[in-house]
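> Just need the structure, nothing else, for what follows:
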Amino acid sequence: MAPQTVPDRPTSQHPSHKHGTHPRAHNQRHPSGRPTSDRPAYAALDLGTNNCRLLIAEPTRSGFRVVDSFSRIVRLGAGLTHHGALSQEAMDKAIEGLRVCRSKMESRNVVRRRLIATEACRQASNGEAFIERVEKETGLTLEIADRRTEARLAVSGCATLVEREADGVILFDIGGGSTELAFLDFRSGKPRFHAHMHRFIRAWTSLPVGVVTLAESFGGVYVDRPIFELMVAEVRQMISRFAAREMMSQCVQGGKVHLLGTSGTVTTLAGVHLGLERYDRRRVDGTWMGADDVTAMTDRLIDMTFDERVANPCIGADRADLVLAGCAIFEAIRREWPCGRLRVADRGLREGMLVELMAQDGVWRRDRNNPKGANGRRGRYRGKRPQAARARAQS
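A predicted model of the protein is given here:
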């Protein structure tokens, strides 16, 4: 497996179940800076309240292969809860990360891309002004995605981790400034293709709370059990206003519903549960945890001191003051809908954007009269020609 370019959390293939990339899979570059590979690549960027993340991938026969990636904690939403605006320091740090993303996209044969900003830019009084500054200083045009789009993309990105026998799935994405919830209902049928999973969303909501905002309200360095319970109670109060709450509870009582979590919170819990000496995405992504396992890991984190959290290889200094706020949000979800099992996803919005872009371009579509493709290879890449796609790519 190739060493990854992401400094904190590595990425891998999707939607197939093979993880990682081989060293030879990465495009080599001419001295001029142009990639030698002429295969079309797609890019997805997610600028959140806490992180700036980028994936660049090439279509394969049944999914895509990541050829480059980037992740940096920029804390764009730091102080937003108290001041209502993005700080100069946070914006400067985010733009530094975005310049790296621009450089990576320029070095690849990116024919299509989608670049989104989420809750911090939605809430901040200067969010739109920041987006204009990003375009002026980096040349990147970001869209501020609405909450419904964010929930849909999370579903598309995690589709392959849904258990086929499930009657329903409660998917949650705990972000820095908001938490998206989506209920997938399969009682009347199942999707034929993973790319169609979002069509089975029966209910969704976006809670105006994330790890950054909750930690800023209650503190993240010193968190004892009473403070933890106060955080849980606040999130449960927000959930109580969700109109589909009772319907989802009735479905959970049927027994064939599982949780599907995509966030640093659940991947951290899984890493601690697996006893990893170093975070390993290949082992974490797709891991199942039972309810007792989650409870045990949550209790263990609450009992840790701040310094112990910093020292833990699956938490580290960047997340030590945020992880218990995330656990409180997760605990509120668990208490509302006590499912017996959780599936952990180290994937989400970026993968969802890539799946939707490639599906729109028909890269997995097969000729009905010749399902093996023109050269006899089943599932041959059939997307639009790179030249045409380049013309449509954002400037």
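
> contacts, neighbours, all on C-alpha from now
Will do.

> would you list every one of the strands in the stretch 201-350 of the chain?
Assigned by DSSP state E, counting those that start in this stretch, the stretch 201-350 of the chain shows strands spanning 201-207, 257-262, 288-290, 341-345.

> The ones you listed into JSON lines, with extra columns for distance to A389 and mean neighbour count?
Output for the strands of the stretch 201-350 of the chain, formatted as JSON lines (distance: least, Cα to Cα, whole Å; neighbours: other Cα atoms under 10 Å):
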{"stretch": "strand 201-207", "distance to A389": "30", "mean neighbour count": "19"}
{"stretch": "strand 257-262", "distance to A389": "30", "mean neighbour count": "26"}
{"stretch": "strand 288-290", "distance to A389": "39", "mean neighbour count": "16"}
{"stretch": "strand 341-345", "distance to A389": "30", "mean neighbour count": "23"}
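
> Here is a second sequence; please produce its structure as well for comparison:
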Amino acid sequence: MVDAYRGGHPWPLHSEKSALRLAERLEPDGSIAASAVDDLVRAVDTAQKSARDLGTEGLITLATSAVRDASNGEEVLARVHAETGIELQVLSGEDEARLTFLAVRRWFGWSAGKLLVLDIGGGSLEIAAGVDELPDVAVSMPLGAGRLTRDWLGEDPPTDAGVERLTDYVTDRLNEAAATVTKLAPFDRVVATSKTFRTLARLSGAAPSGAGLRVPRSLSLTGLHQTLGFVRRLPSTALAELDGVSPRRAHQLVAGAVVAESTMWRLGVRELDICPWALREGVILRYLDQLGE
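So this is what the prediction gives:
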């Protein structure tokens, strides 16, 4: 919940989260498991009731890669609507990248110049680049930390062979996107968003979240490589105890680190900045922009 108006800074007032992990709860045919759909319906209903109780004047309801890519995505959306009255709008991967890019542009401003933005979610990786408020290139790939953990890293901690196979897979999948994105290089500023990148930056020595949103944070490729070498040896229970690691995301950290390192290496990025704004803020900013249209 935010206090916001067109042209103003969106100030967060309240936040609630339900950990669903839909990208990890798929059946062999690619459909979201029935128990996961049950949890989704409950989460949407709870969020709707909270919004109503808090007196919100508008409600934005979106679904991303987990629902978008599921073989039963349409049925899931229909059930959510039938049982809650909420009609979830499914974002395309490219729109995810564009809206995240918008949030980063607004956070850093025009002085950031030509931007390259990276975002790792549970189901997908988004890359966007450009000089305006909307990017010239926006790419989405099914390389999310949750999805890859489910498909490639079955042991905890993962085996060396498993991590190497995953690294080869991610690097291969990045080739086409990297060829497109690097045509816009050089970039004035490279920025990463998402909990995955924030966690990796913290483990590499960046300031803790308690220091505030506006404290500069960065992540180098060297620091990331060292962090990956450390976290791949630990079980998720041990990772969950580290400062800056969310217990419910600890099991995804190795896959997220592999994607982050492979992406930075493939795009020739030696260091990047961390932005606290991401897709959520981009959606809010676009909504506010449209109020005056």
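
> Please state their TM-score.
Here the TM-score for the pair of chains, by TM-score structural alignment, normalised by the length of structure 2, is 0.88; 292 aligned residues with a Cα RMSD of 2.6 Å.

> tell me the secondary structure for the residue lying closest to S69 of structure 1 once chain neighbours are set aside?
Spatially, and ignoring its direct neighbours in sequence, S69 of structure 1 is nearest to L55 (4.5 Å; Cα to Cα, 6 or more residues apart in numbering). Put simply, L55 of structure 1 is strand when judged by DSSP: H, G, I helix; E, B strand; the rest coil.

> Run a quick neighbour tally on L55 of structure 1.
Burial of L55 of structure 1, expressed as a neighbour count using other Cα atoms under 10 Å, amounts to 26.

> now swap in S249 of structure 1 and tell me
The burial count for S249 of structure 1: 15, using other Cα under 10 Å.

> mind checking what it lines up with in structure 2?
Aligned by TM-score structural alignment, S249 of structure 1 pairs with T182 of structure 2.

> quick one on the thing from earlier: tell me how far the residue nearest to S69 of structure 1 lies from E106 of structure 1.
13 Å (Cα to Cα, to the nearest Å).

> Skipping adjacent residues, who's closest to the residue positioned nearest the centre of structure 2 in space?
Centroid-nearest residue in structure 2, with Cα atoms, centre = their mean: G121, separated by 2.9 Å. Spatial nearest neighbour of G121 of structure 2, excluding adjacent residues (Cα to Cα, 6+ apart): G144 at 5.1 Å.

> Residue in structure 1 paired with that neighbour?
Match for G144 of structure 2 (TM-score structural alignment): G210.

> Please enumerate the helices of the stretch 51-200 of structure 1.
80-83, 88-106, 119-123, 127-138, 147-158 (DSSP state H, counting those that start in this stretch).

> can you redo those as JSON lines with distance to T295 of structure 1?
Shown next, in JSON lines, are the helices of the stretch 51-200 of structure 1 (distance: least, Cα to Cα, whole Å):
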{"stretch": "helix 80-83", "distance to T295 of structure 1": "29"}
{"stretch": "helix 88-106", "distance to T295 of structure 1": "34"}
{"stretch": "helix 119-123", "distance to T295 of structure 1": "29"}
{"stretch": "helix 127-138", "distance to T295 of structure 1": "37"}
{"stretch": "helix 147-158", "distance to T295 of structure 1": "23"}
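
> Ok, which of these comes nearest A270 of structure 1?
helix 147-158 (16.4 Å; Cα to Cα).
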